[in-house]
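Student: here's my sequence, what's the structure:
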Amino acid sequence: MSMIHGVTITPFDAAAILIVLAAVLGFINNLFLHLPQSIGLTVMGAVASLLVVGLDRLIPGGNLGHGVTRFLDGIDFHKTLMDGMLSFLLFAGALHVDWREMHRGRAAVIVLSTVGVLVSTVLIGTGFHLLTGAIGYPVPWLWAFTFGALISPTDPVAVLDILKRTDVTPTLEATVAGESLFNDGVGVVIFTILFAAAMGTDPLSAGHASVLFVQEAGGGAVLGLLIGWIAMRGMCRIDDYKVEVMISLAVVMGGYAVASRIGVSGPVAMAVAGLLIGNHGVAHAMSENTRDYLLKFWSVIDDLLNAVLFLLIGLEVVTIPSEMPLLIAGVAAIPLVLLARTLSVFGPLIVVRPFLSLGPLAPVTLIWGGMRGGISVALALSLPHSGARDLALTATYIIVLFSVIVQGGSIERVLGWCSRRVAGNAGSGNAGAGEPR
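Tutor: Sure thing, here's the model as predicted:
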């Protein structure tokens, strides 16, 4: 509960304001702008935040920006996403991923979501330490690697929303979706380990980190399988869509709460449970009527929370520190993150090439389609107040805005251009092969 200009804002008021804003801005976007919803709401939220900042500077004594900041602080983006929305978003996203196609790309999913995240964390952490030192605001090594961990995972919410509008093979789509679902859970685990080491609460050693990683990620996968299996067994015994939808809600809310209590990864648990129910459960544990209701229910939940999340990302721009060195560091971090993503994708793809070929569009889809989103912002907001936090938070916001608006807005055109190039090269090769020598 927060107070703005003497008016108490309850959690229900905050939720109502966000839903109304998302609905109004979504209507404007659909009617006039015709942008993909995630991009449109992020852009309009960011523009609204910048207008608030501009009005405050034009009108002496204006407190509009302070009021918006107080409102956003009252929502607590980190707690709202990590302890609330994320469980629903991951489950809803995993529910629609084709397990058979993802299983074909399992080697790439496993390597990209583990080794890829570790490589990216090291590359970004090293580069960020050197970059901030060059501008006169050096971030200590451990905090730089912590930033690398929070910005390395691709956001499944952003990636899955973009994949709906692209024309890639089912196996590549399922591989990209699977990687984004699992690498955020892995990224959160790595972030937690590095954050504890940076704060001095836990020692950083390979053995200790490995145990924590297996406990959180492996334990999350086991929990997801367990609660998903229990839910499916219950659904097999009845045929009532209302009760079965309630069971799916119990999996998400109860499962995520249990994960946080026993110290395992809730995001990994939700991804596994969603995959299990969305594939085996939908095929064998539900009638056609229940299947239709359940998938439509979770589709609405997914779209609604997506709208609120991307609107919040845009609105949070008003809280970014505006000092010029911080902004320079944030802009300079964009090519650093893209380079790290490129290297962390090409390496794993070379490793899995003997077992799986994802096609010529795989590298560009994984690199340019590897967008950052709300999870990175939420983790950055959880950092303790310090100069390192200001640098990491500013860089995170700038990278996320670039990712959602520029990468998300151009991925269809980039993939279309690459497809034409591949087709042209194939045609030239075939023509050349038929010419007499």
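
Student: for the rest of this, base every contact and every neighbour count on C-alpha atoms.
Tutor: Will do.

Student: next, Thr201: secondary structure please.
Tutor: Following DSSP: H, G, I helix; E, B strand; the rest coil, Thr201 is assigned to coil.

Student: what is the neighbour count of it?
Tutor: 10 (other Cα atoms under 10 Å).

Student: measure it to Gly387 for me?
Tutor: In this structure, Thr201 and Gly387 are 20 Å apart, going by Cα to Cα, to the nearest Å.

Student: one more to put side by side:
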Amino acid sequence: MLLAVVVSGWLTRAIPIPIPLPLIQIALGALISSATSHSMALDPHIFFLLFLPPLLFLDGWRIPKRVLKQDRVMIVQLALGLVVVTVVGMGFFLHWLIPAMPLPVAFALAAIVSPTDPVAVSAISARVPIPKRIMHILEGESLLNDASGLVCFRFAVAAAMTGVFSLSSASLTFLWVATGGLLIGAAFTYAVAFAQTWLGRHFGEEPGAQILISVLIPFGAYLIAEHLGASGILAAVGAGIAMSRVELTGRALAVTRIQRKSVWDMIQFSLNGIMFVLLGEQLPGILRGAVQIVQETGHHNPWWLVVYALAIHAGLTLIRFGWVWLCMQVNGFIARKRGGQADRIDLRLTLAVSLAGVRGAITMAGVLTLPLLLPSGAAFPARDLAIFLASIVIILSLVIASACLPRLLAGLELPPASARQAEEEEARKEAAMSALQAIEKARHLLEPAQENPQMYAEAATRAMDVYRQRIDNGSLADEEAENLRASAELERYFRVVGLRAERDTIFRLARTDQLSDEASRTLVHEIDLMEARLR
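Tutor: The predicted model follows:
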């Protein structure tokens, strides 16, 4: 599966037609299953533990917190309100459409296809200019609806297993599952961060160990929450959000942050890729089981599976479109009542947001955790059919979004990024002022104890000149500032050229045994860090 993920990356760049990466990975998985004897049967609980905690932890860690605060009303409406409406509406619709699927299983299927996947949207929108605010709302929605959809899925599966469902009991349980999961995840992250800080202060910090701890945090939070009867999914999300706060303390070493980012990028790419490859690998076997279920309903033509999947996707899109439009109307009315200005409702953008609700890795991970057997020992009803329909909905949402989003968003006027640029410039100035004060303070501390204070003064002046130039650039005329930026870009280009020549020379010396491997690795690492900083 990992090899297929690597090959999919090559194929998506080699194929001239822009095909979303998840679709290529699904096709490779189906090829592996049909062309080889390899097949995989996973324990659902182990599957849930291995794949979901790190993905949700990373979502919580990297989601822009300002967006969560700024658009929190819209995000909550989509992540919670839309999930409940989807579960109830699609649950009854699925049971009516497929009578052989019991109502609790229909609710479980509706719950698991309700979460959206921003990774899949990003793969589609790589060549499409989705407005930043819309993209951040979709990311925030996905962060929360993963948890709400999976919690609803858990209750539906429990009802299917026991045949009993109590709304009052479920509501109380939901409060503990939700709040307990978030609190446990956050508390676990803060406890680990405190222990890391104490150990680092007394014994030093090893980047490799720090990175490994960050990888283990979501699994620890998940297992503790599940042991206490709370949501391990929400614990992973809470741990990720807390991790973003811990990161702002700046306690980690710079080299740890650089290496940790690369490790987590690889984990995210690998896990998401494996999910879609696994989906393709499971499709042939799932199709056989689903065909048998369809025949039990009285339909002997397997094309009814496609009809079911199209109906489900159409229902999901219509519910999403109606809910987004309704929320924008309500939010606009409330804003006008408060004397504010309501956002203009653009039907084209509303439809784009509806189609951008692409299903992906979370839906795949969740649906594969459907139990194999009931407590009585009988097979879980319509399990293969539910998995197959969820799989086809994922593929349909990817295909339709990749075909329609570029056309819907073509020519869309995007808001200028001037506010963000001004914010960054102001932050750079403030950081440069702090750097000047720190250098001046360090200079006065060092000079009295030295025999040659002039050397320290000159060195401090050279270091301070860099920061003075950064501050001055912001107050120059536009043309002059632009010339300075162009000059800085040229200087950066020439420095990168020089660093590449340095690195080539180091490699040549090592190849000809004029330099030891250990020394060459040290020198190349220094050059790599300098080039990364310049870029």
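
Student: give the contact list for the residue nearest to Thr12 of structure 2 when sequence neighbours are not counted.
Tutor: Excluding the flanking residues, the one nearest Thr12 of structure 2 by Cα to Cα, 6 or more residues apart in numbering is Leu21, at 6.1 Å. Counting by Cα atoms under 8 Å, 6 or more residues apart in numbering, Leu21 of structure 2 touches Ser8, Gly9, Thr12, Ala123, Ile124.

Student: just checking, the first one touches Ile24?
Tutor: Yes: under the criterion of Cα atoms under 8 Å, Ser8 of structure 2 is in contact with Ile24, at a separation of 6.0 Å.

Student: do a quick rundown of the strands in structure 2.
Tutor: In structure 2, no strands are found when defined by DSSP state E.

Student: what about Phe269 of structure 2, distance to Ser262 of structure 2?
Tutor: For Phe269 of structure 2, the distance to Ser262 of structure 2 equals 11 Å [Cα to Cα].

Student: Val237 of structure 2 pairs with which position in structure 1?
Tutor: Residue pairing (TM-score structural alignment): Val237 of structure 2 is matched to Ala271 of structure 1.

Student: one more: Pro453 of structure 2?
Tutor: With TM-score structural alignment as the criterion, Pro453 of structure 2 has no equivalent in structure 1.

Student: and Lys261 of structure 2, how many neighbours?
Tutor: Lys261 of structure 2 has 12 neighbours, counted by other Cα under 10 Å.

Student: nope, Cys236 of structure 1 is what I meant
Tutor: 14.

Student: roughly how far does the residue lying closest to it once chain neighbours are set aside sit from Pro384 of structure 1?
Tutor: Spatial nearest neighbour of Cys236 of structure 1, excluding adjacent residues (Cα to Cα, 6+ apart): Ala285 at 4.5 Å. In this view, Ala285 of structure 1 and Pro384 of structure 1 are 46 Å apart by Cα to Cα.

Student: leaving out the residues flanking it, which one is nearest to the residue sitting nearest the centre point of structure 2?
Tutor: When structure 2 is reduced to its mean C-alpha position, the nearest residue by Cα atoms, centre = their mean turns out to be Asp59, at 4.1 Å. For Asp59 of structure 2, ignoring the flanking residues on the chain, the nearest one in space by Cα to Cα, 6+ apart is Leu143 at 6.2 Å.
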